[in-house]
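Colleague: this one's sequence-less:
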């Protein structure tokens, strides 16, 4: 087993023994380990995680690693209490594949589920934004997740949002948790 695979396995073992069960996220914002170098890992635009050129096929492992993501400026890291390793992110680290419309305290609530089991309600703290490619006109919708990191909405999820959209003052958008988001 080469050095990078051994490091990846060691990181996985550490996470599994650090009490990270279920959907509880570890307090990465409190951890300040030294930088240990870059790992040959990439998160693709479509949400796939690649390690040493091969896709990580175990969803539980991808979900586990997603709980220790950290962003500093334009750089992304996997962080544990004792080490911080750099990874590459093609666009944004999360990819939203599901949408549920609920009724909450503030009215309609749009609840998104990511491919790594993050559940995020669009709100003032978790806004939706849409970037439009100036050359193709194609929209790229994003949702704030945590620690300055965003997730991109799957095309089907975006189409569901468009179906929910209404016009206000000449702008099409959606409401969630009392906030208005232009699409």
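Modeller: In hand now; what should we look at? Just so it is clear, the model here is predicted, and its values are computed rather than measured.
Colleague: From now on I want contacts and neighbour counts done on CA atoms only, so please keep to that.
Modeller: OK.
Colleague: doesn't residue 124 fall inside a helix?
Modeller: No: going by DSSP: H, G, I helix; E, B strand; the rest coil, the assignment for residue 124 is coil, not a helix.
Colleague: which residues touch it?
Modeller: When contacts are counted by Cα atoms under 8 Å, 6 or more residues apart in numbering, residue 124 is found next to 177, 179.
Colleague: Mind doing that once more with 7 Å?
Modeller: Residues in contact with residue 124 (Cα atoms under 7 Å, 6 or more residues apart in numbering) are residue 179.
Colleague: Then residue 60?
Modeller: With Cα under 7 Å, 6+ apart, residue 60 has no contacts at all.
Colleague: Contacts only, for residue 66.
Modeller: Residue 66 is in contact with residue 116, counting by Cα under 7 Å, 6+ apart.
Colleague: Distance of it relative to residue 93?
Modeller: Noted for residue 66: a distance of 8 Å to residue 93, by Cα to Cα, to the nearest Å.
Colleague: Can you list the helices and strands that the longest strand seen in the chain packs against?
Modeller: As assigned by DSSP state E, the longest strand anywhere in the chain is strand 94-104. Where contact means 3 or more Cα pairs under 7 Å, 6 or more residues apart in numbering; DSSP states H and E, strand 94-104 is packed against strand 107-114, strand 149-153, helix 155-164.
Colleague: quick one, which of these is packed in tightest?
Modeller: Among these, judged by mean count of other Cα atoms under 10 Å, the one packed with the most neighbours on average is strand 149-153 (a mean of 23).
Colleague: how far away is the residue nearest the centre of the chain from residue 23?
Modeller: When Cα atoms, centre = their mean is applied to the chain, the residue found nearest the centroid is residue 94 (2.4 Å). From residue 94 across to residue 23, the span is 15 Å (Cα to Cα).
Colleague: One more to weigh against that first structure:
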């Protein structure tokens, strides 16, 4: 399967509303928080309805370092502990520079690791790797530790000695 056909399948399965076109005024703050582990809370209680979390994630927007739930007529500020999305699975087709890696979030996003959906790794306060991938607009997803270890297992050494993974013809360093 070619990278182009993978991209077409992922775009066809995307159900994200056109939030980038909506420009409502700020409605206020709402007591919704997204924890580092990807769980969503409302007034301190975990939101257990997966479909509701997926709906909220589909209308999530980042602007000037703040996060909002956005509709055509409302804009509610929410709190995010670290990153608003969490990558919980990875799949790879092919190997080496011909590989295509698809990442899936806990809220139903699926993206091909490519130039538009870049992986970058910085370090957290404890000196541990903090891998993140751009999902859409300015929204990033923290890559779960198990998925990061899977990427490390697929890693290859580049010409300049860095270790990383190939996907969609791009090399993404993992350190």
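Modeller: Received it, and whenever you're ready, just let me know what you need. Model, not experiment: these values are computed from the prediction.
Colleague: gap between the longest strand of structure 1 and the chain center?
Modeller: Remark: strand 94-104 of structure 1 is offset 13 Å from the chain centroid, using Cα atoms, centre = their mean, to the nearest Å.
Colleague: Determine the angle, from 0 to 180 degrees, between it and strand 107-114.
Modeller: 150 degrees (axes from the mean of the first three to the mean of the last three Cα atoms, to 10 degrees).
Colleague: For strand 94-104 of structure 1, which residues meet the burial criterion?
Modeller: For strand 94-104 of structure 1, a neighbour-count test (16 or more other Cα atoms under 10 Å) marks 94-99 as buried.
Colleague: between those, which is closest to residue 83 of structure 1?
Modeller: residue 94 (22.0 Å; Cα to Cα).
Colleague: Name the nearest residue to that closest one, sequence neighbours excluded.
Modeller: Closest residue to residue 94 of structure 1 apart from its sequence neighbours, by Cα to Cα, 6 or more residues apart in numbering: residue 151 at 4.0 Å.
Colleague: so how far is residue 73 of structure 2 from the counterpart of that neighbour in structure 2?
Modeller: Under the alignment (TM-score structural alignment), residue 151 of structure 1 pairs with residue 141 of structure 2. Residue 141 of structure 2 is 26 Å from residue 73 of structure 2, where distance means Cα to Cα.
Colleague: One more: residue 57 of structure 2?
Modeller: Note on residue 57 of structure 2: its distance to residue 73 of structure 2, by Cα to Cα, is 17 Å.
Colleague: In the longest helix seen in structure 1, which residues are buried?
Modeller: Counting residues, the longest helix found in structure 1 (DSSP state H) is helix 3-17. Within helix 3-17 of structure 1, the residues that qualify as buried are 11, 15, counting by 16+ other Cα under 10 Å.
Colleague: which bit of structure 2 covers the very next helix or strand once past that helix?
Modeller: Downstream of helix 3-17 of structure 1, the first helix or strand assigned by DSSP states H and E is strand 35-43. Mapping strand 35-43 of structure 1 onto structure 2 (TM-score structural alignment) gives residues 26-34.
Colleague: In the matching stretch, which residues are buried?
Modeller: Residues of stretch 26-34 of structure 2 classed as buried by neighbour count (16+ other Cα under 10 Å): 32-34.
Colleague: from these, which is closest to residue 145 of structure 2?
Modeller: Distances from residue 145 of structure 2 to those, taken by Cα to Cα, are shortest for residue 34, at 17.8 Å.
Colleague: Look up how far residue 86 of structure 2 lies from the closest one.
Modeller: Distance, residue 34 of structure 2 to residue 86 of structure 2, using Cα to Cα: 10 Å.
Colleague: Map residue 125 of structure 1 across to structure 2 for me.
Modeller: Mapped onto structure 2 by TM-score structural alignment, residue 125 of structure 1 lines up with residue 116.
Colleague: For that match, the count of nearby residues, please.
Modeller: Residue 116 of structure 2: 13 surrounding residues under other Cα atoms under 10 Å.
Colleague: residues contacting the residue nearest to residue 94 of structure 1?
Modeller: Counting by Cα under 7 Å, 6+ apart, residue 151 of structure 1 touches 92-96, 142-145.
Colleague: again, but for residue 92 of structure 2
Modeller: Residues near residue 92 of structure 2 by Cα under 7 Å, 6+ apart: 99-102.
Colleague: now with 10 Å?
Modeller: Shown in contact with residue 92 of structure 2 (Cα atoms under 10 Å, 6 or more residues apart in numbering): 99-103, 112-113, 151, 154, 166-167.
Colleague: and the angle from the helix or strand containing residue 122 of structure 2 to strand 139-143?
Modeller: Taking DSSP H and E as the definition, residue 122 of structure 2 sits inside strand 119-123. Using the same axes, to 10 degrees, one finds that strand 119-123 of structure 2 and strand 139-143 are set 70 degrees apart in direction.
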